[in-house]
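Asks: This is a predicted model, with the sequence first.
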Amino acid sequence: MTREHYFEALGDGRYQPTIHVQGAWSPEEQHVAPVIGLLLHALELNHPREDLQWARISVDILGFIRRDEMTVTTRVLRAGRTIELLEATARIDDRDTVRATAWRLVRGDTSEVAGAPEPEGTPMPAPDELPVWGGMLHWGGGFIKSLEFRSPGNEPGRGRTWVRTPLELVGGEPSSALAAWVGLLDTANGTAVRKDPREWMFPNVDLTLHLHREPEGPWVGLDTKVYFGPSGVGETSSVLHDEHGPVGTLAQCLTLRPIEP
């Protein structure tokens, strides 16, 4: 049986979103999380390099992401033998909507010096140690409904959450486990909300991922803190995990505004 997916490949860099990408703030929008995964998928598809690994992906959300056909274009901004910088852009109706730049660096055996500082506080619990969590049900949209969450229960501005999906990222084209994993990261901002999203809006305008090793899916672990400033700007910061431990960090810039009654 064919698995369901977030996007259907139409050829020539065109992709049709399914109901499963439906956003949380508006039923007419796409959630940016799977779009980010799609941009990485396009980079891997169009510019394969097995000798290089992704180290940073920086995403800018340029406007409302309408749930309609997208065209994804890619290019190499800085070619190199050991270091490359690439760009992927999603366009809807001839308007750039989401843009990502990504550094990838040469692979090599650094196991002799590999290591990371001990995490502060108690370690991130494993997903199979936690119950299925319904704390995301206050969010609407088909994307959030497509996901499984595990958590001990989060507090305003602080949470530890695991997320995975049974859906494929793209139908009609083979996509990597990493692209699917990256396509879940933007859920971080919704896992430890400081205010009820029915009373306050706090969408992110960007997302920056740094990886020190390639994660092994399907679970994404989010050890998240959310900060609201006094003048309309906030920040979501997460330490990212797979089931073997920390793999990198994630940051999102938020715009804060009350929802008018």
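Replies: Sure thing, it's come through.

Asks: only C-alpha atoms for contact and neighbour calcs from this point on.
Replies: Will do.

Asks: in stretch 225-236, what's buried?
Replies: Of the residues in stretch 225-236, K225, V226, Y227, F228, G234, E235, T236 count as buried by neighbour count, 16 or more other CA atoms under 10 Å.

Asks: What about those, which are in helices?
Replies: Among those, DSSP state H puts none in helices.

Asks: List the contacts of G190.
Replies: Counting by CA atoms under 8 Å, 6 or more residues apart in numbering, G190 makes contact with M136.

Asks: For it, what is the enclosing helix or strand?
Replies: For G190, the host element (DSSP states H and E) is helix 188-191.

Asks: tell me the SS of the residue nearest to E173 when sequence neighbours are not counted?
Replies: Closest residue to E173 apart from its sequence neighbours, by CA to CA, 6 or more residues apart in numbering: A9 at 6.4 Å. Following DSSP: H, G, I helix; E, B strand; the rest coil, A9 is assigned to strand.

Asks: Could you verify my assumption that A9 touches L169?
Replies: No - counting by CA atoms under 8 Å, A9 does not reach L169; the two are 10.2 Å apart.

Asks: Who has more neighbours out of those two?
Replies: Remark: of A9 and L169, L169 carries more neighbours, 27 against 18, as counted by other CA atoms under 10 Å.

Asks: try this one next to it:
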Amino acid sequence: MSALEAIATQAGSSGDADDTSTWVLGPVARGPWDAGSAHGGAPAALLARAAEALAAPGQRVSSLSYTFLGPVPVGEVELTARVIKSGSRFAVVHATLAAGGRTAMELRAVLLRRGSVPLPPGIGSPWPELPPPEGLEAIPSWFLPADATAFHPTAMEIRVIDGSLAEPAPKGRSAWLRLQVPVVAGETPSGAQRAVAAADFGNGLSTPVGFDGYLFVNCDLHVALHRDPAGEWIGLRSKTELDRAGTGLTTTELHDAAGRFGTASQTLFVDTR
């Protein structure tokens, strides 16, 4: 794939700091609401890549906690990432995306050593739950025309397991998602990158009220991975709970073909349109 088909292209370093670089989020990063703003999953994947790049040999990304401080623009952004707690067993990376003189997104990632721990029989075995994506139809569009260049449908393929995205899902909804473009041209997305790119769809998949009458914006995204996901497909089983105070919470089980590998949550700002 060409650089134009990737989520992000590096534009160079910024300033004298070794931990800061400049990137351009391409058209496929666009979200559904504003042509100039990215879908949260796109910059989340780029920040996950930055955290992985700082992992010591033998470490894996165990959790990623994002805070959305404002819209992330499609276009040039400044990425800063550094290790704030080093260690071979446990390390912490802090990363930010900034644009136009403001910080738009922040990440704190926990890295754990990849060990070999003997466990009793049956402990740690995967437990498959979701039916496979094969045989399910891809959703051609969601809020945008099918031929639009955006995170969905261009970069992310969605196959819904239960119900239609046109209807509310008071009991939650499950779907398989597949990242169809690289985060950075010439690189195969890691399992963690695929997981966070998909996890940000949880609140949209499982909203219990209609998009036409309500606004529910996730202010953060927390992803915890108890094992590395495998394969291209990421399964989401999401449920959203809302309160009359104008807040909500989406909780998502994350699956691959072998079963559940992690959990995601999103805190929501809720209001009427």
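Replies: Received the coordinates, thanks. In this text, all values refer to a predicted model and were calculated from it rather than measured experimentally.

Asks: residues in structure 2 aligned with the helix holding G190 of structure 1?
Replies: Mapping helix 188-191 of structure 1 onto structure 2 (TM-score structural alignment) gives residues 202-205.

Asks: Quick check: that stretch compared with structure 1, mean distance?
Replies: If you overlay the two and look at stretch 202-205 of structure 2, the average distance to its match in structure 1 is 1.2 Å (mean CA distance after the TM-score superposition for structure 1).

Asks: who are the neighbours in contact with W162 of structure 1?
Replies: P127, F149, R150, S151, W219, V220, G221, L222.

Asks: Would you indicate which residues of stretch 64-76 of structure 1 are buried?
Replies: Buried positions in stretch 64-76 of structure 1, judged by neighbour count with 16+ other CA under 10 Å: I65, R66, R67, E69, M70, T71, V72, T73, T74.

Asks: for stretch 189-199 of structure 1, that is, sorry about that
Replies: Along stretch 189-199 of structure 1, these residues count as buried under the neighbour rule (16+ other CA under 10 Å): N189, G190, T191, A192, V193, R194, P197.

Asks: ok, the fourth one to P152 of structure 1 distance?
Replies: Taking CA to CA, to the nearest Å as the criterion, A192 of structure 1 is separated from P152 of structure 1 by 12 Å.

Asks: What of the last one?
Replies: Using CA to CA, P197 of structure 1 is found at 21 Å from P152 of structure 1.

Asks: What of V113 of structure 1?
Replies: Distance of V113 of structure 1 to P152 of structure 1, given as CA to CA: 34 Å.

Asks: Same check on W162 of structure 1?
Replies: For W162 of structure 1, the distance to P152 of structure 1 - CA to CA - is 10 Å.

Asks: Ok, L254 of structure 1 next?
Replies: Going from L254 of structure 1 to P152 of structure 1 by CA to CA gives 25 Å.

Asks: before we move on, the earlier item: out of the contacts of W162 of structure 1, give me the one that has the most neighbours.
Replies: Busiest of these [other CA under 10 Å] is G221, holding 30 neighbours.

Asks: quick check, it in a strand?
Replies: Yes - according to three-state DSSP, G221 of structure 1 belongs to a strand.

Asks: residues in contact with it?
Replies: Each residue near G221 of structure 1 by CA under 8 Å, 6+ apart is listed here: R160, T161, W162, V163, L240, H241, D242, E243.

Asks: Tell me the counterpart of A56 of structure 2 in structure 1.
Replies: Match for A56 of structure 2 (TM-score structural alignment): R49.

Asks: V93 of structure 2 too?
Replies: Per TM-score structural alignment, V93 of structure 2 is aligned with L86.

Asks: Please report the distance of the residue most central in space within structure 1 from R75 of structure 1.
Replies: Taking CA atoms, centre = their mean, the centroid of structure 1 lies closest to L185, which sits 2.7 Å from it. The gap separating L185 of structure 1 from R75 of structure 1 is 23 Å, by CA to CA.

Asks: ranges for the helices of structure 2?
Replies: Secondary structure of structure 2, counting by DSSP H: helices at 41-53, 191-199, 202-205.

Asks: how about those helices in CSV, adding distance to A264 of structure 2?
Replies: As requested, the helices of structure 2 are arranged in CSV below (distance: least, CA to CA, whole Å):
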stretch, distance to A264 of structure 2
helix 41-53, 13
helix 191-199, 6
helix 202-205, 8
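
Asks: most tightly surrounded among those helices?
Replies: Highest mean neighbour count among the helices of structure 2 (mean count of other CA atoms under 10 Å): helix 191-199, with a mean of 27.

Asks: Can you spell out which helices and strands pack onto that one?
Replies: Helix 191-199 of structure 2 is packed against helix 41-53, strand 173-179, strand 220-225, strand 233-243, strand 247-256, with contacts defined by 3 or more CA pairs under 8 Å, 6 or more residues apart in numbering; DSSP states H and E.

Asks: now for these, which one comes closest to A195 of structure 2?
Replies: For those, proximity to A195 of structure 2 was assessed by CA to CA; strand 233-243 is nearest, at 6.3 Å.

Asks: Give me the mean distance between the closest one and structure 1.
Replies: Compared with structure 1, strand 233-243 of structure 2 is 0.7 Å away on average (mean CA distance after the TM-score superposition for structure 1).

Asks: what does A35 of structure 2 align to in structure 1?
Replies: Residue correspondence to structure 1 (TM-score structural alignment): A35 of structure 2 is matched to P27.

Asks: Quick check: its match touching F143?
Replies: No - between P27 of structure 1 and F143 there is no contact under CA under 8 Å: 10.4 Å.

Asks: Just want to know which of the two has more residues nearby.
Replies: F143 (24 against 16).

Asks: Structure 2: which residue goes with the more buried one?
Replies: Taking TM-score structural alignment, F143 of structure 1 has F151 as its aligned residue in structure 2.

Asks: one step back: distance to P119 of structure 1 added to the buried residues of stretch 225-236 of structure 1, as a markdown table?
Replies: Shown next, in a markdown table, are those (distance: CA to CA, whole Å):
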| residue | distance to P119 of structure 1 |
| --- | --- |
| K225 | 14 |
| V226 | 18 |
| Y227 | 20 |
| F228 | 24 |
| G234 | 24 |
| E235 | 21 |
| T236 | 18 |
